[in-house]
Each structure stands twice: as C-alpha cells, then as structure tokens.
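> Predicted structure and sequence below. I'll ask about it afterward.
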Amino acid sequence: MKTFINKFFICLTLLTSIALANCNNTNEDFPLELTIQDKVVLLESGEWLLKGFETNVMHTFKAGKKYTFYGSDNVFLNEAIPGTQEYTISGEMLMINYNFGNITSYQLKFSCDNSIVKFYEDDNLNLTLYKRGSKYKSCL
C-alpha cells in the first residue's frame, strides 16, 4: 500500500509540473499595438499593391518619399513614374503630401500578419494596400 501511495504522489507531482509548465503568460497572447514608427518601418520594408489594381499599380515607401510604379500582369516597370509624394510622421498619423497644398493625415491599421495595410482618413477607409509576395489573399 505504501508503494502505491508513493507512486500516486510521484505521478501527481509529475502531472502538476507538466500542467504548470504549459501555462502561458497572458501578456504574450496579445501582441502590442505597433507604434507609428514601427508601421512606417513595415511600409518601407516592402512593395505594396493597390487593392483593385494589384497587377497594375505598386507603391514603395523609402526615406520619406512614396513612389508609384505601373505595370501589367504583375510585371512592373523598373523605374517609378515621375513625381513622388513626401510623407512624414505627425503624432500617431502618417502625413502624405500629394503636392499643391494637398496634405492628408492617415491612421494606419495593419492586419493579416502585417501583409495588409489600411489607410484611414478621419475614421473613413481611404486606401488599402497588399504586401507584394505575401499570402494576403488567404486573409480576404
């Protein structure tokens, strides 16, 4: 009987240890919100396809300038079209200067493992971009 009780306590201790070792900290379950600086780094790290024109219009963001490329059937020109738009950060907003005094402030929201970015102007969806080469279609 004593051997049975010892085996029981050993098994109970082992099961408790395994159960406690598998517990996760709840803080790890919820990703932190990206800062605007993080969002701009994500924008600058890839090529972005315009929703509705994924095979014909691509944007890149580099060092404060937004470039636009045109193409056909996912084959884009090596050079951007003439004329760029400058962008800056203001608070938690991305400001894009469309030239001639047209400056728009956007709140950026990333989704689908950062492969989709939506640009909101005054809480209204203005623009959606898909990261080229990602699996964004699985999220649509």
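Arrived safely.

> from here on, contacts and neighbour counts on C-alpha atoms
Fine.

> what about the strands in the protein?
Under the criterion DSSP state E, the chain contains strands at 47-50, 57-62, 65-72, 75-76, 85-90, 93-97, 103-111, 116-121, 124-131.

> For the second one, name the packing helices and strands.
If contacts are counted by 3 or more CA pairs under 8 Å, 6 or more residues apart in numbering; DSSP states H and E, strand 57-62 sits against helix 36-44, strand 47-50, strand 65-72.

> Likewise for the shortest one?
Applying 3+ CA pairs under 8 Å, 6+ apart, one finds that strand 75-76 contacts no other helix or strand.

> Can you give the contact residues for that strand?
With contact meaning CA atoms under 8 Å, 6 or more residues apart in numbering, strand 75-76 is reached by 55-58, 69-70.

> Any chance of the residues you listed in a markdown table with neighbour count and distance to R132 as columns?
Output for these, formatted as a markdown table (neighbours: other CA atoms under 10 Å; distance: CA to CA, whole Å):
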| residue | neighbour count | distance to R132 |
| --- | --- | --- |
| T55 | 17 | 10 |
| N56 | 17 | 12 |
| V57 | 19 | 11 |
| M58 | 25 | 8 |
| F69 | 20 | 13 |
| Y70 | 18 | 14 |
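
> Quick check: the two most widely separated of those?
Farthest pair in these (CA to CA) is T55 and F69. Separation: 10.7 Å.

> Below is structure B, check it against A:
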Amino acid sequence: MKNLWNQIVFVGVILLSSCTPNEDELPKKLTIEDKIELLEKGEWLLKGLEKNVKHTFKNGKQSTFYGIDGVFTIPIPRELDYYLTNQKLTINYGSGNIKSYDVEFSCENSIVSFFLNKEISQVLYKEGSDYQSCVD
C-alpha cells in the first residue's frame, strides 16, 4: 500500500510540475526602454478620437496626425520631444509644459495608458491591432 501511495504522489508531482510555466514561458515585466521601443514600433490612435488623431513616436520626436474618418495625411508641423527621465516617459509640450508619465501596456501591447500622478491622462490604441476585443 505504501508503494502505491508513493507512486500516486510521484504522478501528482509530475502532473503539477508540468502545469507550472517555466521562466521562459512567464511574461516578462517591460522596462521603460521596452515600452518606448513598443511605442516607436507602432502608430497610435487617441482613445475617443480614433478616426481623427494619430501619434507616432520616432527617434525622440512625437508627431501628431489629424485625419477624417481614419484617413491620416501629413503630420502637423510641430513635433514634440520625448525622452526617458527617472523611469518615466517625459514629453516636452513647449513653453515650459513638460510632463513625465508612467506608461502601462495592456491587451497584448495594443493599448497604452499614460499615467500622470497615478491618474490616467490619455489612452492610445495601436493602429491595425485588435484592441477593440479588449475595450468594453
């Protein structure tokens, strides 16, 4: 009976350990550098104005495009500088208006939220992604 019990425990341990993801399967926590890289790889639609406002982030410059019904042409002439400060994304809006955001990605990195003082300041959706499946 003791041998049978040992076999049951052994099988249980094997089954449980096979259900536990190893380190390679666990999602990694994104660094601020990872987050900026994700921003730079996409084009981002402003929540609530998805068909009218799009942002891009490239080489320390944020560009804004205005569009009609999702058709975006050339960016507005003024680019905003962005950079990393104390593990936050800092954007210089000009005239001394500089804001540093905590940045959080969700929905398989298709939604990005900018937090200012722990409150959501803006939300962007990755253009061409399936972000709608994550939105209420």
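That came through fine. Everything quoted here is computed from the prediction, not taken from an experiment.

> what's the TM-score for these two chains?
Put the two chains on top of each other and the TM-score (TM-score structural alignment, normalised by the length of the second structure) is 0.84; 128 aligned residues with a CA RMSD of 2.3 Å.

> re earlier: of all the strands of the first structure, which lies closest to F9 of the first structure?
With CA to CA as the measure, strand 103-111 is the member of those nearest F9 of the first structure (47.8 Å).

> compared with the second structure, how much does the closest one deviate?
With mean CA distance after the TM-score superposition for the first structure, strand 103-111 of the first structure departs from the second structure by a mean of 0.3 Å once superposed.

> that older thread, now, of the helices and strands packed on strand 57-62 of the first structure, which is deepest in the fold?
strand 47-50 (a mean of 22; mean count of other CA atoms under 10 Å).

> on contacts alone, who are the packing partners of that strand?
Going by 3+ CA pairs under 8 Å, 6+ apart, strand 47-50 of the first structure lies up against strand 57-62, strand 124-131.

> show me what contacts H55 of the second structure?
43-46, 62-65.

> Could you check which residue of the first structure pairs with it?
By TM-score structural alignment, H55 of the second structure lines up with H59 in the first structure.

> What lines up with V41 of the first structure in the second structure?
That one, V41 of the first structure, aligns with E37 by TM-score structural alignment.

> again, but for G83 of the first structure
Checking TM-score structural alignment: G83 of the first structure goes with R78.

> Roughly how far does that match sit from N22 of the second structure?
47 Å (CA to CA, to the nearest Å).

> report the longest helix in the second structure, please.
Longest helix of the second structure, by residue count under DSSP state H: helix 2-19.

> Am I right that I116 of the first structure is in contact with R132?
No. The pair I116 of the first structure / R132 is not scored as a contact, 9.7 Å apart, by CA atoms under 8 Å.

> Which residue of these two possesses the greater neighbour count?
Remark: of I116 of the first structure and R132, I116 carries more neighbours, 23 against 19, as counted by other CA atoms under 10 Å.

> can you tell me how far the more buried one sits from L140 of the first structure?
10 Å.

> Kindly report the same for N99 of the first structure.
33 Å.

> swap in V57 of the first structure?
Distance from V57 of the first structure to L140 of the first structure, counting by CA to CA: 19 Å.

> I'd like to check which residues are in contact with the residue nearest in space to the middle of the first structure.
Most central in the first structure under CA atoms, centre = their mean is N114, positioned 2.2 Å from the mean C-alpha point. By CA under 8 Å, 6+ apart, the contact list for N114 of the first structure reads L42.

> picking that back up, now flag whichever of the contacts of H55 of the second structure is closest to T73 of the second structure.
F65 (6.9 Å).

> which residue in the first structure lines up with the closest one?
Residue correspondence to the first structure (TM-score structural alignment): F65 of the second structure is matched to F69.

> Pretty sure that match sits against G83.
No. Using CA under 8 Å as the test, F69 of the first structure is too far from G83 to be in contact (10.9 Å).
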